[in-house]
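Visitor: Turn this into a structure:
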Amino acid sequence: MSFSRALKIAPSILSADFANFGSEIEAVEAQGADWVHVDVMDGHFVPNLTFGPQLCKAIRKHITTVMDVHLMISPVDAYIDAYADAGADVLTAHVEAGPHIHRTLQAIRGAGCKAGLALNPGTPVEAAAPLLDMVDLICVMSVNPGFGGQKFIHSQVETVRRLRAMIGDRPVHIEVDGGVTPETAPLMQAAGADVLVAGSAVFKGGSVADPAPYGHNIRAIRTACDVLV
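Guide: Next comes the predicted model:
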């Protein structure tokens, strides 16, 4: 997984057909996805319950790109090895997910994964400052975590802009998760984001039997960003 600031679209399987994850992943990759984003929720840290390590392990063999696992769980440290063993390339934890985020990031790297740090809309961007040399990715939540399909929080554009200035020339990805559409994606890319997580904006209108809309939706996001550039 080499570093590049080129735009990457990471469809979230939270919006896929739960009965056909393997086929959905293969379809969306064939239609141009760069990464596959897996939203793990525990019903405690966030008000929803989703995917355990066994599900991640089961879908790993269908992913040929990057398996980007977003841990919206607390406590998080006890589960790092399980998700690493399931095949995650990137493991992202929230600042508030445990008492010692520095230790959490060390554990993620120690397990052989790229380390991601997630910032909620209410998390000060300054919280990332002491951790910039500990991370490979910072995920800026542009909705409150827990559910797909929420409305984009525009104040997070400035968060991305400030974060990009803080990162400087460090090889750290800026990911945006929540409310990404052809309308909001160019704003985030212009501010400095290079990984865009999109759920319903990618999967709407398509299916395993008719995956062409996935490609159309992905291209619409890319084209919108290219036009702004």
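Visitor: Please make it C-alpha for all contacts and neighbour counts, starting now.
Guide: OK.
Visitor: need the longest helix for the protein.
Guide: Identified as the longest helix of the chain according to DSSP state H is helix 212-228.
Visitor: So which bits of that one are buried?
Guide: 212-222, 224-225 (16 or more other Cα atoms under 10 Å).
Visitor: would you list those in CSV and tack on distance to D89?
Guide: As requested, those are exported to CSV (distance: Cα to Cα, whole Å):
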residue, distance to D89
A212, 27
P213, 27
Y214, 23
G215, 24
H216, 27
N217, 25
I218, 22
R219, 24
A220, 27
I221, 24
R222, 23
A224, 28
C225, 26
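Visitor: wait, F21 sits on S12?
Guide: No: with contact defined as Cα atoms under 8 Å, F21 does not reach S12; the gap is 11.1 Å.
Visitor: Which of these two has more residues huddled nearby?
Guide: Remark: of F21 and S12, S12 carries more neighbours, 26 against 18, as counted by other Cα atoms under 10 Å.
Visitor: V160 looks like it's in a helix, true?
Guide: Yes: per DSSP: H, G, I helix; E, B strand; the rest coil, V160 lies within a helix segment.
Visitor: Can you tell me the closest non-neighbouring residue to it?
Guide: Among residues not flanking V160 along the chain, A191 sits closest, at 5.8 Å (Cα to Cα, 6 or more residues apart in numbering).
Visitor: contacting residues for that neighbour?
Guide: 157-158, 160-161, 164 (Cα atoms under 8 Å, 6 or more residues apart in numbering).
Visitor: G149: which of those is nearest?
Guide: V157 (18.2 Å; Cα to Cα).
Visitor: Could you report the separation of S200 from V157?
Guide: 20 Å (Cα to Cα, to the nearest Å).
Visitor: quick revisit: quick one: which two of the contacts of A191 are the most distant?
Guide: Taking Cα to Cα, the two most distant members of the contacts of A191 are V157 and R164; they sit 10.7 Å apart.
Visitor: Give me the more crowded residue out of these two.
Guide: V157 (23 against 19).
Visitor: In a strand, the more buried one, correct?
Guide: No: in this structure, V157 is helix, not part of a strand, as judged by three-state DSSP.
Visitor: this one as well, want them side by side:
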Amino acid sequence: MSFDRSIKIAPSILSADFANFGQEIEAVEAQGADWIHVDVMDGHFVPNLTFGPPLCKAIRKHINTVMDVHLMIAPVDPYIDAFADAGADVLTAHLEAGPHIHRTLQAIRGAGCKAGLALNPGTGIEDIEYLLDMVDLICVMTVNPGFGGQKFIHSQVDKVRKLRAMIGDRPIHIEIDGGITPETAPLMAEAGADVLVAGSAVFKGGSVSNPAPYGENIRAIKASVA
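Guide: Have a look, this model is predicted:
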């Protein structure tokens, strides 16, 4: 993974056809996806259950871009090696998920992954100043984590702008997760984000047998930030 600040679209497989993950991933990559985003939820840290390391390992062979694994789980540390072994390129943990996030970020890098740090909508950026040299990506949640298809929280635009200023010239991606559409994407790109996670906004209207809408949806988001 070489670093660049160009806008990248990371479709969330939470909105894909669960019975056809491999084909869905191949279809959405062929239609222009830059990364593949995998939402891992534990029914404890967030009110939903989704995927574990075996699923990540199973889909890894279908991913030719970047496997971006977002751990909405607590505790995180006991599962880092399993997700790294499953093939994650980026492994993101929540600041709110445990008391020793510095140690968690060290462990993620130690397992050979890029280290991501996620922030819930109600979390400020004051606590991450001393973590910036430990992270490769900061994921700003623009919905409350746990479910797809929620409404974008506009207060996070200002958070991203301040975060971008804090990062300066460090090679850190700013990822936005939640409510990304052609209407909200420009707000985040202008504020300084470069990775946009989109679920229903990418997968709506298409299927494995009719993947063209995936490409149309991805291009619409990219065109909105051009």
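Visitor: ok so, going back, and the residue nearest to V160 of structure 1, what's its match in structure 2?
Guide: Here A191 of structure 1 is matched to A191 in structure 2, going by TM-score structural alignment.
Visitor: hang on, the earlier thing: Throw the contacts of A191 of structure 1 into CSV and include distance to K204 of structure 1, thanks.
Guide: CSV is the format used below for the contacts of A191 of structure 1 (distance: Cα to Cα, whole Å):
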residue, distance to K204 of structure 1
V157, 24
E158, 28
V160, 26
R161, 29
R164, 31
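Visitor: Out of these, which is nearest to A93 of structure 1?
Guide: Nearest to A93 of structure 1 among the contacts of A191 of structure 1, with distances taken as Cα to Cα, is V160, at 17.6 Å.
Visitor: Can you get me a residue count around the closest one?
Guide: Using other Cα under 10 Å, V160 of structure 1 has 27 other residues around it.
Visitor: pretty sure it is touching G192, no?
Guide: Yes: in terms of Cα under 8 Å, V160 of structure 1 counts as a neighbour of G192; the distance is 6.2 Å.
Visitor: Spell out which residues are contacts of both of those two.
Guide: Common contact partners of V160 of structure 1 and G192 (Cα under 8 Å, 6+ apart): I174.
Visitor: who does the longest helix of structure 1 touch, helix- and strand-wise?
Guide: Under the contact criterion of 3 or more Cα pairs under 8 Å, 6 or more residues apart in numbering; DSSP states H and E, helix 212-228 of structure 1 touches helix 185-191, helix 200-203.
Visitor: tell me the most buried of the ones you listed?
Guide: helix 200-203 (a mean of 24; mean count of other Cα atoms under 10 Å).
Visitor: mean per-residue distance, it to structure 2?
Guide: Compared with structure 2 after the fit, helix 200-203 of structure 1 shows a mean deviation of 0.1 Å (mean Cα distance after the TM-score superposition for structure 1).
Visitor: who touches that helix?
Guide: Contacts of helix 200-203 of structure 1 (Cα under 8 Å, 6+ apart): 11, 15-16, 148-149, 180-181, 213-215, 217-218.
Visitor: how about a cut-off of 6 Å?
Guide: Residues outside helix 200-203 of structure 1 that contact it (Cα atoms under 6 Å, 6 or more residues apart in numbering): 15, 181, 214, 217-218.
Visitor: Show me which of these is closest to E175 of structure 1.
Guide: Looking across the contacts of helix 200-203 of structure 1 and measuring by Cα to Cα, the closest to E175 of structure 1 is T181, at 14.1 Å.
Visitor: Excluding covalently adjacent residues, which one is nearest to the closest one?
Guide: Nearest one to T181 of structure 1, counting by Cα to Cα, 6+ apart, is A201 at 5.7 Å.
Visitor: Next, work out how far apart that neighbour and A16 of structure 1 are.
Guide: For A201 of structure 1, the distance to A16 of structure 1 - Cα to Cα - is 11 Å.
Visitor: shared neighbours, these two?
Guide: Overlap of the contact sets of A201 of structure 1 and A16 (by Cα under 6 Å, 6+ apart) is empty.
Visitor: Show me the helices in structure 2, by range?
Guide: Here structure 2 has its helices, by DSSP H, at 21-30, 53-60, 80-85, 101-110, 156-167, 185-191, 200-203, 212-224.
Visitor: Out of those, which is closest to M67 of structure 2?
Guide: helix 53-60 (7.4 Å).
Visitor: mind listing what's buried in the closest one?
Guide: Buried, per 16+ other Cα under 10 Å, within helix 53-60 of structure 2: 53, 56-57, 59-60.
Visitor: now, among the residues you listed, which is nearest to A111 of structure 2?
Guide: Nearest member of the buried residues of helix 53-60 of structure 2 to A111 of structure 2, counting by Cα to Cα, is P53, at 14.3 Å.
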